[in-house]
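Undergrad: this is a predicted model, with the sequence first.
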Amino acid sequence: MSLTLRFENAEVLKPEGWTTDSVGVADGVMNADADGRAVDLSGYRLLPGMIDLHGDGFERHVAPRRGAMLDPRGGIASVEAELASSGITTAYLAQFWSWEGGMRGPEFARKVFAAISDLKADFATDLRIQLRLETHLLSEFAAAEAELDAHDIDYLVFNDHLQHDRLADGRRPKQLNGQALKSGRSPERHLEYMQSLHALGPDVPAALDALAERLRARGVRLGSHDDSTRADRDQAKARGVIIAEFPETYEAAEAAKAMGDGVVMGAPNVMRGASHKGNVSAIDLVGAGLCDALASDYHYQSLGNAALKLINDGVCDWATGWALVSSGPARIMGLDDRGAIANGKRADLVVLDQNNRIAAALAGGQVSYMRGAVAERLFG
């Protein structure tokens, strides 16, 4: 149920900075004229709800053990609860469509997409899907497109996890045995499959060009993953790919920004102080103005914590740091109805307590999470 009320006496983070303006909520949007009950939030901060463009932490909910993935719906419900308690009001669940099989294979993806579609109307949090398509899986392109249409998926990211250098040299890929186990194939059969996909290399560019053109005509936003060079970005841009997700180098991020494309970095990278793979530091890119948005990647709670770390460490101010998890991702995805505290925007709000911990979250004017004294103030 969408609330009608007015939050008063909080520190409110608006696009122009901190204010103490009251914030009215009615019919799921922020409304300066909302005639609702006043809720005293003195001692608290009120900020825009967070938008997560890439989170795959849901995997541990829907498949806590290998093989335990018959029905992901129960897991999706627990995912939404974790997102809400993390202050995330819009979440893109990043699901592979890959030759890697298991939780990354098309069969599992179909189950996840169906579960999200079945359940999303029951949640306050706006659950969405990011489809991560492996570039060499040409035989599955048509099936992936059908899923986009069936589940209203508006974000697709191109991935290429084949170890081309090793395959070209006739060497065994790293972690082959572990990958084969997850895929349900023997190591020998998995290697043969990878080699067959690698051999499709000459056919991939034209197939991707045609697919990208069809997807853009549908209004699907396209992203690339793990760009490492300027040439990578040039190729992606020529294909209409306008989001650079987790670029591996300063060069690739700088090239994306110069092209006017959105750059998304991982919040866990910020929390660690560096990439776990030795790639460019997200903190350095934020400091250089080369990052538009942070994403939770594999850990939902890291999204808000990363913004706070950047602020507390003096890398950026509150407005800039929180924009990385609110207005920045909204702008990248063309979500003009959210991402800031402003009249007419969706009532996606986060309440922080005196220790900057999540005390409450509202998504579309509905309470998605609340605890402690804020609940007492709201409900009396």
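TA: Yes, it's here. Residues are numbered from 1 along each chain as shown.
Undergrad: when you work out contacts or count neighbours from here on, use the C-alpha atoms and nothing else.
TA: Will do.
Undergrad: quick one, what contacts residue 61?
TA: With contact taken as CA atoms under 8 Å, 6 or more residues apart in numbering, residue 61 is in contact with 75-76, 78-79.
Undergrad: can you lay out the residues you listed as TSV showing secondary structure?
TA: Output for these, formatted as TSV (DSSP: H, G, I helix; E, B strand; the rest coil):
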residue	secondary structure
75	helix
76	helix
78	helix
79	helix
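Undergrad: go through the residues you listed and name the one nearest residue 53.
TA: Proximity of the contacts of residue 61 to residue 53 was ranked by CA to CA; the top entry is residue 79 with 15.0 Å.
Undergrad: want to compare, so here's the second one:
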Amino acid sequence: MRTKKICIYNAQIILPDKVVRGHILIEGHKISEVAENSFPSVKCYSDTTVIDAEGCYVMPGMIDLHSDAIEKEIQPRPNTLFPINMSFYELEKKLAVSGITTMYHSLSLSDEWGVRNTDMVINIINSINRLKQTRSMINHKIHLRYELTFLTGVSVLEGLVRDKRIDFMSYMDHTPGQGQFKDAEALKDFTIQSYGKNEREVEDSMDKIIENQARIDWLKLISLAKIAKSKGIRLASHDDDTRGKIDKLLAYEGTVSEFPINLETAVYARSKGIHVCVGAPNIIRGKSHSNNMKAIDAITNNAADIVCSDYLPSAMLPAVFHLTKEGINLTEAVKMVTLNPAKALGIDSEVGTVEVGKCADLIFVEMHQDYPILRKTLVGGNIVFQSDFQAFNTERVENIC
């Protein structure tokens, strides 16, 4: 059986430090050659797919380390649940079209309602791990978000970590009065709107959260973080609003601070070598939906180095090119959705750059009226999405030798 070969030429290739015009050769699932300012010689390649990328940037596929889009796909409205397999297959089409080639599906272990019910979360994890083995367009991984005040959930998390059924995890604390929801009323309104519960139910839940916060077993969390590290599972913290929380993350040997609430905390995290992740929707909208730190402020102050989709995968690619309008170099903006998350997650030896030996996860981007349009997505050398347009030419070359 012949190894599949692809030759991409006339490409504006986005490398970590520069943009070059050249060509890329792919053999099987890996990149075998990246050459600058040269036209490939394909005379020694038979049965090669040749792709003319004229007018397009070719960059690494994006890595999204935090997105609860799968939750939105399963439960688009309160008390309205759709089958997990349908949600998985429909969402991955949207991800491929958005240029996301590796998705860390964010699921919340928080003893809440609907899609965040513990039994439902376990079912989703098991389903994704099963479905990705049988048929998938992109790389699917699990990011489990553990709510620290869900005291009985720590044993559930430990079981998932020991069995390595998750790939990334984060500790989060949504106790009202701190973090994301300094205003308790804002948390109550958000919960009522999200889950369709009445005010009394939500208030009872919030009272339980406040009571449980004082009973968190911090030593157990440190121990669990060490077990996760031994399994190759990286750890993040969520909605940090003080230096003290970053110090806790360092004690856990965590690698990422997600959505810090203020610039001071973000700057401190980066000074300690922690990756800081901000949301693409925040970049596009120019503000946080919770009126916290503006993502662009963190980025322009060198206090954030990763961009995730948060809840809207389609915002990722536009956010990258929006950053260039804010004075961020294109290569640096691209690294925020490729190489930097790969490093934070420990997968940078496999993905994150256009480099020989790495997986051929690539996306083709055409700028149309100053807006990025995705034209093609490759995952492991397989074309999983393609949008035809006049300047885009794909031809099959058979038996050239």
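TA: Now that the structure is in, tell me what you want to look at. The structure displayed is predicted, hence computed values, not measured ones.
Undergrad: the contacts of residue 61 of the first structure, buried ones only, as a ChimeraX selection?
TA: Here is the ChimeraX selection string for the buried members of these, based on 16 or more other CA atoms under 10 Å:
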select :75,76,79
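Undergrad: what about the strands in the stretch 51-200 of the second structure?
TA: For the stretch 51-200 of the second structure, strands defined by DSSP state E, counting those that start in this stretch occupy the ranges 56-60, 62-67, 100-109, 139-147, 168-172.
Undergrad: how about the ones you listed, which one is nearest residue 222 of the second structure?
TA: Residue 222 of the second structure lies closest to strand 168-172 among these, at 10.8 Å (CA to CA).
Undergrad: how far is that closest one from where the chain is centred?
TA: Distance of strand 168-172 of the second structure from the chain centroid (CA atoms, centre = their mean, to the nearest Å) equals 13 Å.
Undergrad: possible to save the strands of the stretch 51-200 of the second structure as CSV with mean neighbour count and distance to residue 230 of the second structure?
TA: As requested, the strands of the stretch 51-200 of the second structure are arranged in CSV below (neighbours: other CA atoms under 10 Å; distance: least, CA to CA, whole Å):
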stretch, mean neighbour count, distance to residue 230 of the second structure
strand 56-60, 27, 28
strand 62-67, 27, 20
strand 100-109, 25, 19
strand 139-147, 22, 17
strand 168-172, 24, 12
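Undergrad: residue 364 of the second structure is nearest to which of those strands?
TA: Of the strands of the stretch 51-200 of the second structure, nearest to residue 364 of the second structure by CA to CA is strand 56-60, at 4.7 Å.
Undergrad: tell me what the closest one is packed against?
TA: Contacting strand 56-60 of the second structure under the criterion 3 or more CA pairs under 8 Å, 6 or more residues apart in numbering; DSSP states H and E are the following elements: strand 5-14, strand 362-368.
Undergrad: out of those, which is closest to residue 188 of the second structure?
TA: Once these are compared by CA to CA, strand 362-368 is nearest, at 40.7 Å.
Undergrad: what residues sit buried inside that closest one?
TA: Along strand 362-368 of the second structure, these residues count as buried under the neighbour rule (16+ other CA under 10 Å): 362-366.
Undergrad: who touches it?
TA: So strand 362-368 of the second structure is in contact with 53, 55-61, 99, 101, 354, 372-379, going by CA under 8 Å, 6+ apart.
Undergrad: list the contacts for the most centrally placed residue in the second structure?
TA: The central residue of the second structure, meaning the one whose C-alpha is nearest the mean C-alpha position (CA atoms, centre = their mean), is residue 64 at 1.3 Å. With contact set as CA under 8 Å, 6+ apart, residue 64 of the second structure has these partners: 100, 102-104, 307-309, 337, 341.
Undergrad: among these, which one lies nearest to residue 219 of the second structure?
TA: Ranked by distance to residue 219 of the second structure (CA to CA), the contacts of residue 64 of the second structure are led by residue 104 at 26.9 Å.
Undergrad: contacting residues for the counterpart of that closest one in the first structure?
TA: The alignment partner of residue 104 of the second structure in the first structure, by TM-score structural alignment, is residue 92. Residue 92 of the first structure makes contact with 52-55, 127-130, according to CA under 8 Å, 6+ apart.
Undergrad: could I get those residues as JSON lines with distance to residue 14 of the first structure?
TA: Converted to JSON lines, the contacts of residue 92 of the first structure look like this (distance: CA to CA, whole Å):
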{"residue": "52", "distance to residue 14 of the first structure": "19"}
{"residue": "53", "distance to residue 14 of the first structure": "21"}
{"residue": "54", "distance to residue 14 of the first structure": "25"}
{"residue": "55", "distance to residue 14 of the first structure": "26"}
{"residue": "127", "distance to residue 14 of the first structure": "24"}
{"residue": "128", "distance to residue 14 of the first structure": "25"}
{"residue": "129", "distance to residue 14 of the first structure": "28"}
{"residue": "130", "distance to residue 14 of the first structure": "28"}
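Undergrad: which position in the second structure pairs with residue 141 of the first structure?
TA: Alignment of residue 141 of the first structure against the second structure is given by TM-score structural alignment, with residue 154 as its counterpart.
Undergrad: what of residue 48 of the first structure?
TA: Residue 48 of the first structure is assigned residue 60 in the second structure as its aligned equivalent, the criterion being TM-score structural alignment.
Undergrad: equivalent analysis for residue 369 of the first structure, please.
TA: Residue-level alignment of residue 369 of the first structure against the second structure, with TM-score structural alignment as criterion, gives residue 385.
Undergrad: just confirm that match is within a helix.
TA: No. Membership of residue 385 of the second structure in a helix is not supported by three-state DSSP, which gives strand.
Undergrad: right, and residue 384 of the second structure touches residue 361 too?
TA: No. Taking CA atoms under 8 Å as the contact criterion, residue 384 of the second structure and residue 361 are not neighbours in contact, 10.2 Å apart.
Undergrad: and in the second structure, which of the contacts of residue 92 of the first structure remain?
TA: With the contact criterion set to both residues aligned by TM-score structural alignment, their matches' CA atoms under 8 Å, the contacts of residue 92 of the first structure that also touch in the second structure are 52-55, 127-130.
Undergrad: if we can go back for a sec, what is the nearest of the contacts of residue 92 of the first structure to residue 20 of the first structure?
TA: Compare each of these with residue 20 of the first structure using CA to CA and the shortest gap goes to residue 52, at 26.7 Å.
Undergrad: sorry, back to before: residues touching the match of residue 369 of the first structure, list them.
TA: Residues in contact with residue 385 of the second structure, defined by CA under 8 Å, 6+ apart, are 96-97, 375-378.
Undergrad: residue 62 of the first structure now?
TA: For residue 62 of the first structure, the contacting residues are 69, 71-76, by CA under 8 Å, 6+ apart.
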